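Novice: Below is the sequence, then the predicted model.
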Amino acid sequence: MTMFLREEDSEIRRVEKLTRISDVLVERIDRLEESRGSAWSMFQAAVALEQEVQVRTRELEQALADLSERNRELAVARALAEEANRSKTRFLRAASHDLLQPLSAAKLFLAALNDTSMDELQTELAQRLSGAFESVEELMHAVLDISRLDSQRIEFQRKPVDLGEMFRRLAIEYAPMAEAKGLRLSFAPTSAIVESDPTFLRRIAQNLVSNAIKYTDSGGVLAGVRRRGGRVWLEILDTGIGIAAPDRARIFDEFHRIGREGGAPGMGLGLSIVRRACAKLGHPIAMDSEPGRGTVFRVSLPLVGAETQGKGVAPVLDGPSLRGRVALVVENDDAMRRAYQLILQDRLGMVARVTCGIPEALAQMGDEPPDVVIADYNLDNGDTGLQAIRELRLAAGQPVPAIIVSARRDPEIGRASLELGVPVVEKPVRPEDLQAVLQHMFA
């Protein structure tokens, strides 16, 4: 009996052991199945992910190809736009001579007409014609200035600029405009010499002074200089209508003019040119204004070099007499030759020898050099006024004083003229400017 019980206990333990082993095996099999299931799922997920990556890669490659094509198209469009802009600039530069040539002649003829006796109606008509020519000239210069300032290849001739000398020229130029409105136009004497492009700095000052006079009905306009360390502020103050707050952010936009009864003449391009030129030259500009009391514009300029003694703004028209001086004119336009003859002889009392080109000028000069040569830059057969001056000086055996007249505002012309020591007078030619340059030369 005892033995039977022992065998039964042994059998029970063996069954329990087998059961545990079976449970362990079943558990291992379950884990293995789970593991196999997870790996299969991961494999399937990996395959799906790889397919998705391939699809996205193809889409990305297509997008990059499209972007590259768009970039090529944009590069071509940009190149075409730049070439169109250069072509526009070249066209305007080339056309400016032909456009300003008849305008110069017309203004000189009108100046000669004003020197004759006229009745009241004729005087009024002459004044209106003069105003119309001024408007055309202003518009043409504005278009040319904007074209140059918008060009990516613009070159500036930075050099020392005597503000006192610039003020003197501006005083002469704008005195008639101020007198016509009964305004005081004053330029404070200054000895400041700044670094800038003389042509564009003068254009900045011209536009600011002209604008101040246009929008001032009583009182006056004052131009002066304030020093701040190594810089100066060129300031143009007026007692005009002022600028309301809503207009201050828009006055530098093209064709924007302050509205008022009667309006002011002009196209609304002056301040746009000022903003462009100041930005290109790196001259900060500021403005303060109070409606009904006036406006002040300020342009910051860097001081350079030693300064000269302040000379004030003396009228150049009080300079040396030009009567009897001999001027040899080299001009290929018939109307301009006649206009020069009238202004130089009838108004200034000079002896004018007008010629149409270099060979005729050399023949006219003979053995006696003139007192001054006035040469247009663009002559026939590809000749230039600079070439004419060189050949005339060589034939004369001395550096005869000379003036270049040009409608092209080309830095190359400025540099070449500077090397010859020849001043440049821009078209359309003003009799007052021509007289001022001649008197300054003989002084």
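Specialist: Happy to help now that I have it. Residues are numbered from 1 along each chain as shown.
Novice: CA atoms for contacts and neighbours, from now on please.
Specialist: Fine.
Novice: For the stretch 301-443 of the chain, which segments count as helices?
Specialist: 334-341, 358-365, 385-396, 411-420, 431-442 (DSSP state H, counting those that start in this stretch).
Novice: Among these, which comes closest to residue 61?
Specialist: Among the helices of the stretch 301-443 of the chain, the nearest to residue 61 by Cα to Cα is helix 411-420 (49.2 Å).
Novice: what does the closest one rub up against?
Specialist: The contact list for helix 411-420 (Cα atoms under 8 Å, 6 or more residues apart in numbering) reads 155-157, 386, 404, 423-424.
Novice: what angle do that helix and helix 385-396 make?
Specialist: Taking axes from the mean of the first three to the mean of the last three Cα atoms, to 10 degrees, helix 411-420 and helix 385-396 form an angle of 20 degrees between their directions.
Novice: Check it against this one:
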Amino acid sequence: MNFQKRLPTDVVQEHLDIFLKAPNSIYMGHIASASVLIYIAAQNNSVPVWFLWGWAVAQIVGYPILMEIWSRCCKKADRSAPDNHRWIDYMDLLCVFVGTTWGIMFFISLNEENAAHFAIQLSIAAGASSAAVRSLATFPRSFIVYSVPMLGLLVLRLLLMGGEFVLLGGLVAIFLFMLLVSGEGVMEAVSRYIAIKNENLDLADRFKKAADDADHANREKTRLLAAASHDLRQPIHAIGLYMETLPIAKMDGHSRQTLERIRNSLQTLTKLFNSLLDVSLLDAGKVKVRTSHFNLKPMLNSILDDYEPLAEIAHATLLLECDDAGVEADPVLLRRMVQNLLSNAIRYSNGGTVRLLAKGKEGDSLSIVVSDQGPGIPKEHQAVIFEEFSQLAKQKDPLADHKQDEMGQDKGLGLGLAIVRRLADLQSLTISIQSSDKGTSLAIEGLKQVAIPRKEVTQQNPMARIDALFARKHILVADDDPATLEATANLLRTWGCKVSLASGLDEIVPMTQCPDLLISDFSFEGQCTGLDIIEKARQIFEPALPAMIVSGDSSAQVQKLVENAGLLLVYKPVQPVQLRSALLEAFMSSQGEDEDAADRVKQTA
């Protein structure tokens, strides 16, 4: 052990902390050993009384007091102070004092005539020096200046006694050497422990910094998606509405084919925007699960109807196997999951059969399975397909280019199955996969079965009343984008609606006919928002005027404001079928509220 070795400044505090964790039992051991030595020395007439009393006071009173003062001052000291080496220097002085006084006691009181006392004194010397390996080896110099004077004076005394005691003195000298070597090993172990601890702390700090950077980048990505998509959604939304008002009946075959290709491309672009929006909302933790009880069969029938044209273009056959089954789930999120699975199955079906199956499992659990007859997914890739922006190469077939052209689809972004997995996690559902060269089956598992709501069992198909329902409605549309305002108005008029327009808050004025519904954008010039538009309209017309927000701003703040206002929020770009469904839902809800109010009036009468 190097006597001149000085601890590096950056690890001094760690060594001090380790020493300060030593148990208080060290004090008790020191006092007990000192008391035994005082008793033995008192039996030896060659030991002066004044030395005995002085040594007793120093070891039983002075040493514990000095150690306690050192410990308290060291704990209160500034950990980052550059002069923390002084505490080790103070410990060196204290160890010189203790080691030297103990060595003098052994030198003066060692009595070879009393074998028992002689053995006890040697045992205390060996025990005290061995115990110091654990407590003082963190401070190399302190251990040396403690053990060398104590055992060195003992070796000197044995050598002076002559005879066979010379051999014993040599053994004690060897013991001292082994202690120094052992102390150096302990010191190296402590140094390695501190180095590993500091390295782990550094890794933890770097990991935390990397996690913070990743979180910041994720927030910036979400903010960028929301900001960029807002400006892009507006024209795409207007294009979709304009297309639905074109006089298709007057077009020739080539023009219709061109229009259909434009529509398909626009639908693909809309799906990409919706996927990015879903991911940004999931990243921001803004997707809320709103469970309800509903009949699963009508939902699956509706999804199959929506995807029948896509399957026809892909030369795929859609089959549904589902009886009436009540489930408890979020219908909006579950519908999106099934749509993504079905779209993926059609894409990779290679013209085969795509089967949509709902089946019960043990207990009250139910699963929705989407299977295709495509080429299958290799086992090593089955986990990858649920990662964002991950796609597998699709096998080429002779009709691939023609199908892609007709369907207006490119490779997409690889977000469909990733969104399915994240929506499943959000609802405590599981996604399982079975695949072979004969096809792939993806299942949504863990749906809770419930009794079918009565209103859905007796509900009649409302499609027969939709046209008449739209024809009677007066709709007020508010948007500060002229193209969107005009396109929305033209589309609503083709559905038979009467339309009034407003481009700002000052254009919300009294009318001869009260609107049945208000459709408003969220963002307007100045400080005005769609909520202000709706509030003023309800003040002018009626407090319960049905209203909905159609916005290109997908930020969490807008979502929360609209949700708190109890309004339906639809994100641009909106496909005409989506807008029609949203309007129908608003009309039916309004009609239901009117009927409930009429029933209450009748019951009161």
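Specialist: Yep, it's here. This one's a predicted model, so the numbers in the text were calculated from it and none came from an experiment.
Novice: among the contacts of helix 411-420 of structure 1, which are in strands?
Specialist: Using DSSP state E, the members of the contacts of helix 411-420 of structure 1 that fall within strands are 404, 424.
Novice: and whatever residue of structure 2 lines up with residue 36 of structure 1, which of the three is it?
Specialist: Aligned counterpart of residue 36 of structure 1 in structure 2: residue 169 (TM-score structural alignment). When classified by DSSP: H, G, I helix; E, B strand; the rest coil, residue 169 of structure 2 comes out as helix.
Novice: Mind putting the helices of the stretch 301-443 of structure 1 into TSV with distance to residue 374 of structure 1?
Specialist: Below are the helices of the stretch 301-443 of structure 1 laid out as TSV (distance: least, Cα to Cα, whole Å):
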stretch	distance to residue 374 of structure 1
helix 334-341	10
helix 358-365	11
helix 385-396	8
helix 411-420	13
helix 431-442	10
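Novice: Determine which of those helices approaches residue 9 of structure 1 most closely.
Specialist: helix 411-420 (120.3 Å).
Novice: all strands of the stretch 351-500 of structure 2, in order?
Specialist: For the stretch 351-500 of structure 2, the strands defined by DSSP state E, counting those that start in this stretch occupy 353-360, 365-371, 430-436, 439-450, 474-478, 498-502.
Novice: Take the ones you listed and write them to TSV, including mean neighbour count and distance to residue 378 of structure 2.
Specialist: Formatted as TSV, the strands of the stretch 351-500 of structure 2 follow (neighbours: other Cα atoms under 10 Å; distance: least, Cα to Cα, whole Å):
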stretch	mean neighbour count	distance to residue 378 of structure 2
strand 353-360	20	19
strand 365-371	22	16
strand 430-436	16	8
strand 439-450	20	10
strand 474-478	23	51
strand 498-502	18	54
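Novice: Throw those into TSV and include distance to residue 31 of structure 2, thanks.
Specialist: Formatted as TSV, the strands of the stretch 351-500 of structure 2 follow (distance: least, Cα to Cα, whole Å):
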stretch	distance to residue 31 of structure 2
strand 353-360	77
strand 365-371	72
strand 430-436	67
strand 439-450	69
strand 474-478	90
strand 498-502	94
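Novice: so which of those strands gets nearest residue 594 of structure 2?
Specialist: Taking those one by one with Cα to Cα, strand 474-478 is closest: 16.6 Å.
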